[in-house]
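# Compute the structure for the input listed below.
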Amino acid sequence: MNKRTRNKWLIGLGFVGLTIFATQAWADGAGSSGMPGSADDPVVTKSYVDQQIQQIAGGGNRLVVEELRAGQTLYGYEGTEFIVRTGKVVAVAGMNGDGLTDITSGADLRGGATVQSNHLLLIARSDSRGLRLAPGNNGVAYVMIRGNYEIK
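As a prediction, the model looks like this:
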């Protein structure tokens, strides 16, 4: 092999090697869109993931049956649904005096209105609307709940 042919081979192999190296370096950079912990690749803690899972599990499509006793008030958040199964219960109005939507009868239940059993109620806003036992009722009421709520 003469000197000229050998130089062409060396230049060609060098070019091929450089191309392979550059392609590999580009692929490594394109595969990871950012450094770990950056906005492109955030690092999250276990407590954050647990909190997000708990929020998802807290509401949703499942129905929960709660026992409402004298002195307790059941507050629902926006979109929460109630169905009173047993007991005498009255509506608790929101901060502006707005009531609960009785979907079954198509009526608006103002604060203090008696809630009929087995009627589907909807909380339209998160403004302290809810249910409590009727005055003079020292028993218990069972309420089915779908959505976010709290009992105070």
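# Please count neighbours and contacts with C-alpha atoms only from this point.
Fine.
# Let me see the contact set for Tyr149.
Tyr149 makes contacts with 74-77, 80, as judged by CA atoms under 8 Å, 6 or more residues apart in numbering.
# try 10 Å this time
By CA atoms under 10 Å, 6 or more residues apart in numbering, the contact list for Tyr149 reads 58-59, 74-78, 80-82, 126, 130.
# okay, now Arg85: neighbour count?
Counted with other CA atoms under 10 Å, the neighbours of Arg85 add up to 15.
# typo on my end, Gly79
Using other CA under 10 Å: Gly79 sits among 14 other residues.
# Compute the distance between Glu81 and Asp98, please.
16 Å (CA to CA, to the nearest Å).
# who has more neighbours, the two?
Glu81 (24 against 18).
# show me what contacts the residue nearest to the more buried one when sequence neighbours are not counted?
In space, Glu81 comes closest to Leu122 once its chain neighbours are excluded; the distance is 4.7 Å by CA to CA, 6 or more residues apart in numbering. Shown in contact with Leu122 (CA under 10 Å, 6+ apart): 76-83, 99-104, 108, 129-130, 146.
# Please give the structure of this sequence too, so both can be compared:
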Amino acid sequence: MRKKWPVLAVLLVCGMLALGGYAHLAGAAGGEPGSETDPLVSKSFVEEYVARYVSEALGEGRGSGDFQWRVASVPAGQEFTGGAGMEFILRTGRAVAVDPTGSGIPDVTAGTNLSAGREVAPNHLYIIPRSDGRGLRAQTDVIVMYRGATGK
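Next comes the predicted model:
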């Protein structure tokens, strides 16, 4: 009988420790549903989270509309300059490049650089890299499609 008590006491202590540990783990893993300690998230939360960050990344959250295509009519003799990142396409008329920096205007369609005074090709996509006065000077009345901020 004497040998059974120490063994029984050890088993009882081990059992109590096991139950206490299990209760602790069960409480920590569960958390209150919807709280910060809840390990699971709902489908609606994930969809809302993803939609919000995708719309911000695409620029829909800004509301400025700077990246929608717009149309501008430029009379002969006038200049049309762009802000940093502006894209433009000459749709009708004749125009020459304006480039006070001498760096040129990238012609994405042809894969070339358009120098100042050279004729702007119709239906080619051009990108203004910086807000430094680059753009076009209309030789005849022209129509330009553009997106982004204009310089003037």
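# one step back: filter the contacts of Leu122 of the first structure down to the buried ones and hand me the ChimeraX line.
Per 16 or more other CA atoms under 10 Å, the buried members of these correspond to this ChimeraX selection:
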select :76,77,78,80,81,82,83,99,100,101,102,129,130,146
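# Please, where are all the strands along the second structure?
Here the second structure has its strands, by DSSP state E, at 70-74, 79-81, 87-92, 95-98, 105-107, 112-114, 125-127, 135-138, 142-147.
# And Leu58 of the second structure? What does it align with in the first structure?
Aligned by TM-score structural alignment, Leu58 of the second structure pairs with nothing in the first structure.
# Leaving out the residues flanking it, which one is nearest to the alignment partner in the second structure of Leu100 of the first structure?
Matched by TM-score structural alignment, Leu100 of the first structure corresponds to Ile105 in the second structure. Excluding the flanking residues, the one nearest Ile105 of the second structure by CA to CA, 6+ apart is Leu114, at 4.9 Å.
# Please report how far the one you found lies from Gly77 of the second structure.
19 Å.
# higher neighbour count, those two?
Each of Leu114 of the second structure and Gly77 has its neighbours counted (other CA under 10 Å); Leu114 has more, 22 against 13.
# In contact with that one, which residues are there?
Leu114 of the second structure neighbours (CA under 10 Å, 6+ apart): 96-99, 102-107, 120-121, 126.
# Out of these, flag the one nearest to Val46 of the second structure.
Val46 of the second structure lies nearest to Tyr126 out of these, by CA to CA, at 39.2 Å.
# Need the nearest residue in space to Ser117 of the first structure, chain neighbours excluded.
Counting by CA to CA, 6+ apart, the residue nearest Ser117 of the first structure is Val84, at 5.0 Å.
# Please report the distance of the equivalent of that neighbour over in the second structure from Asp99 of the second structure.
Mapped onto the second structure by TM-score structural alignment, Val84 of the first structure lines up with Leu90. As judged by CA to CA, Leu90 of the second structure and Asp99 of the second structure stand 16 Å apart.
# show me where the second structure has helices.
4-30, 43-58 (DSSP state H).
# Adding mean neighbour count and distance to Lys152 of the second structure, write the ones you listed out as a markdown table.
Shown next, in a markdown table, are the helices of the second structure (neighbours: other CA atoms under 10 Å; distance: least, CA to CA, whole Å):
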| stretch | mean neighbour count | distance to Lys152 of the second structure |
| --- | --- | --- |
| helix 4-30 | 11 | 60 |
| helix 43-58 | 11 | 26 |
